[in-house]
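**Q** Structure for the following, please:
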Amino acid sequence: MEAKFQTFLILLAVLAGTALAARRINIAPAILLMLSGVGLAFVPGMPTVELPPELVLLMVLPPLIYSASVAMSWREFKNNLRPIVLLAVGAVIFTTAMVAAATHYVIGLPWPIGFLLGAIVAPPDVVAPLAIARRLNMPRRLLVILEGEGLANDATALILYRFALAAIMVGNFSLPLAAGEFLLIVASEIAFGIGVGWLSLRFRKWSGDPQVELTLSLITPYVSYWLPEHVGGSGVIATVACGLYVSWNGPLLISSATRLQGIFFWDLVIYLIEGMLFLLTGFQMRTLYEKSKAFPLDDILIATAVVLVIVVIARFAWLYPATYLPRMLSKSLRTRDPSPPWQWPFVLAFTGVRGAVSLAAALALPFTLPGGEAFPSRDLILFVAFGVIFVTLIGVGLTLPPVVRWLGVAEAGRHEHAAAHEAEIAARRQALEAALESLDALTAQKEVSEEVMRLLRARHEIRVSQLPDSLDPNHHDVSAAGTALTRDLIAAERKFIHNLLRDGQITDETRRRIERDLDLEEASLANREYRGGPL
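**A** Okay, here's the model as predicted:
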């Protein structure tokens, strides 16, 4: 137990150090984390750290999916539902079929094994490419489609995975029966996820305690995931539905204290989960290397190369017809949603990184069939899954920024972000005006002294004055200088408060209350700087 705890502390230290290094050299942390995991796996004396598949599928996946769903805008998800479904369902099924055909005719794998391998490597992971894409100022719609696809494609792949695995274990398969079961799973999980989200928000509002609410928020994804998964579904769709319901209905039911604490709490949870996931994925290289000694290397390399080429080609081959063919066939769609430039589907097709869910699905394969025979091609599937994950993560992670710049997609994103920022300034100004109108209405109903009215109006005038009038670069320079000076003033206040505490003029409890106000003011500065800084 002590050795395991020491290993855990080492992984935490590597996680923190790698994140700092990634920020310094401006590279996606997922790339360095996976490479660090591979390097650590071969350090002499380092114990073998295996990635239990149930850890990913039952413990890690629910909070990742739920957090991404809550962060997703339901309106944007709904407005882009057609391309999201085409990718999350259509592209996964198409890729699975292409991999099955290629491995059957080129490598000679049986059709059921080929479909199983296809379902494992078909769903792209969204964590690494989305983190890179956000830093590149890509258009918002591309980010929404990528994020929406990442939320739902695991469900399609895991359902196909179970169908293919059942066909291998039992020996028969019915396409009409599987299609009907697929639709039943989707409909029932959506209803169940919405129900869990509704109950979660009501319990959280009833509790009225931030610590209890955060505990309930941590339990929510597991409740929405485990029950559907236990009865034969995927659990992913229910978790996505739950998260989207909370995202849309939560703002009016969740208290401000819970929301502020929840941001930091969930940021830390997701940071640790994602980092450990990429580290442990890299650690699997040692186990696979030891197994590969009893396996022909040529077979591993050929199979990995074939599957890698197919998953890349299949995504491009699906995306361009899926983008332009519906618009060619439907005039109303062309009018409502004009065709995007060819660079947009290229970027979406290019971001086909495979992740830990693919590896977990491969690791979860049984060792034997019901009759006692060894599961066919199990080690080969493991090698291919890890190879596809490794190559796509490193390759796409390193080449996506120059590809986006070469295509000129970031320029369109910058204009879009500027327009969004203008709209944000206008919304903030209108909200303050609405608050002032409410103040007049409230004072007409209640007896409020003139002094209180003057203080409240002064507060709103200060907040209005802090809003920029435009996105002019000179204004941003002035704003940045004012923000830096305000931080210096806050630091001076902190130092003075610390001196008062040291001299015994105030208590620790008083110091903490004052520091909390200063922390909130500094966090507000950081939020304004992030939202309103140079684009």
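**Q** contacts, neighbours, all on C-alpha from now
**A** Will do.
**Q** and the next element down the chain from the helix or strand hosting residue 317?
**A** According to DSSP states H and E, residue 317 maps onto helix 297-329. Sequence-wise, the next helix or strand beyond helix 297-329 is helix 331-336, with elements assigned using DSSP H and E.
**Q** Another for comparison:
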Amino acid sequence: MDPLTTFVLIGALVVAAAWLAPRLRLPAPLVQLLLGLLVGLLPQVRSIHLPSDAVLVLFLPALLFWEALMTPLREVRRDLRVILLLSTLLVVATTFGTAGIGVALGWGWLPALVLGAALAPTDATAVGALARALPHRNVIQLRAESLVNDGTALVIYTIVIGLAASGAHYSGWEITGLVGLAYGGGAAVGLLAGLLGTFVLRRLTDPLLHNAALVLVPFASFLAAEQIHASGVIAVVIAGLYLSRTGPRSGTPQSRQQRDGFWTLATSTLNGALFVLIGIEAQSAMRSVPLASIPMLLVLCVLIWIAILLIRFGFQMITTWGIRLVDRSPAQRQKRMTHRARVVSTVAGFRGAISLAVALAVPADMPGRAEIIFVATGVIILTILAQGMLLPAVIRWARFEPDTMVAAEFTRAHRAALLSAIHASPGLAREIDVPEHVRERVVEEYRDRLERIGAAPEPGRSTRRDLDHDYAALSLALVDHTREVVIRLRNHGAISDATLHRLQTRLDRDALHLTPASAERHD
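**A** This next block holds a predicted model:
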């Protein structure tokens, strides 16, 4: 199938799945994967293959960068000890546990370890797409773990492939050096990319230039890290985390609005394409192994999938007991999670793009490559389909407390910012020479907003919040009417398309400002 046809087909499947998902009451990634599996049955689609370089060079830097950019560092620091344990030692334990099952069923240690390294890390994009219903803290912990554990898995993979290719022997110091270079070198490159990115972005006021430079950051950091044989994944994550701190002081409102729109569209499209391609790749993997070996390989998929869940849950229990033995401080007690929360974390440990990319990157001349790809693809599908469909029920069973932290913080921050603005208004008005009646008008608007924050409705009486929603709904209806008038003027030849575009841009800004308040009115 030619590239253009492939592009159109995958794009159509991504859009169709996004449209079907809410109607089927299923997460979009599940529907995308299922559509990929169905389309993979067509003979014309069998020629589509997912190159490992495309995942590692095109998909991962963009997806991981946006995940890191949207990951709050405060929450990461709070659970840093657990995140580091899960993203390093758990990856090692999962690799060897998975490899042990393969060896028990007749595999050699080297292909079994390659398979283990591929399936050890959880996938940040799958977690972000499928675990959104979790409380804020749990989601952040899972995302942070998924952002870091890819580096550990890729180091293990590099060592095993080196052993398989040349029979080289790695001493303990050499392995330590590889790990140190992967993490230390990747972190250093990522930090440098974040510093240079901040320096450049703060000097670019044009929204297009600003966002074009931002798009270059993840790919440049990934490339620079790979050039020194460090972890490109770690470099991208560190650059994203750094820019998440410095980004709010760079750019303009237009560039930030453009950034959010672009990255939301790009990452959701790339995510969807990955899930569709995983489904298509499953058909290719099935055709690449001897027919007689498929039943045993399917059994191996199920056994490894169960083992991954058991290892993850057992590791969390052991590390929890260990931390409680060495740290009994009150601060640590406040961080404790219930056993039910650990079950949720176990079920939410999805495998995805990085696992498939590692499996596909196995050298073509390595014995057992086809079987590695088959089993890796099968386990990925099991985690996404089975765990993805099971997760909502497990979340309900876990009986999490209502997650009001983010909403409460928003209210406190909004109130503090408005109060500070009101108090600062006299000095600012004098500084920029604004008449007093203008200042009073602006301050009155701020006081209205302050009064509406957290307003509680009284029986039989409309609150200021209700009036605000009514005001927004009417204003939005008037904006829509105005837009129709402008379009009719263009259609009758009274104004040009350029004039229409300028007026519509202004009306769209008004509509975006009004839409959230209007939508709340109908919630």
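**Q** about what we covered before: the helix holding residue 317 of structure 1 vs structure 2, average distance?
**A** Once fitted to structure 2, helix 297-329 of structure 1 is off its aligned match by 1.9 Å on average (mean Cα distance after the TM-score superposition for structure 1).
**Q** Could you tell me where that helix falls in structure 2?
**A** Helix 297-329 of structure 1 corresponds to residues 294-326 of structure 2 when matched by TM-score structural alignment.
**Q** Could you do stretch 235-255 of structure 1 as well?
**A** By TM-score structural alignment, stretch 235-255 of structure 1 lines up with residues 232-252 in structure 2.
**Q** coming back round to it: centre of the chain to the match of helix 297-329 of structure 1, how far?
**A** 23 Å (Cα atoms, centre = their mean, to the nearest Å).
**Q** ok, and the closest non-adjacent residue to the equivalent of residue 191 of structure 2 over in structure 1?
**A** Mapped onto structure 1 by TM-score structural alignment, residue 191 of structure 2 lines up with residue 194. Leaving aside its chain neighbours, residue 194 of structure 1 sits nearest to residue 242 (5.0 Å; criterion: Cα to Cα, 6 or more residues apart in numbering).
**Q** Now do the host helix or strand of that neighbour: which elements does it pack against?
**A** Element membership for residue 242 of structure 1, per DSSP H and E: helix 236-249. Secondary-structure packing of helix 236-249 of structure 1 (3 or more Cα pairs under 8 Å, 6 or more residues apart in numbering; DSSP states H and E): helix 61-71, helix 74-79, helix 140-170, helix 175-207, helix 210-230.
**Q** Give me the buried positions along the match of stretch 235-255 of structure 1.
**A** Neighbour counts using 16 or more other Cα atoms under 10 Å place 232-244, 246-247, 250-252 of stretch 232-252 of structure 2 among the buried residues.
**Q** Repeat that for stretch 38-48 of structure 2.
**A** 39-40, 45-46, 48.
**Q** now, among those residues, which is nearest to residue 447 of structure 2?
**A** Comparing the buried residues of stretch 38-48 of structure 2 against residue 447 of structure 2 with Cα to Cα places residue 39 closest, at 57.3 Å.
**Q** measure the counterpart of the closest one in structure 1 to residue 85 of structure 1 for me?
**A** Here residue 39 of structure 2 is matched to residue 40 in structure 1, going by TM-score structural alignment. Going from residue 40 of structure 1 to residue 85 of structure 1 by Cα to Cα, to the nearest Å gives 39 Å.
**Q** what sits up against stretch 215-233 of structure 2?
**A** 57, 60-62, 64-65, 147-148, 150-151, 154, 181-186, 189-190, 193-194, 197, 235-236, 239-240 (Cα atoms under 8 Å, 6 or more residues apart in numbering).
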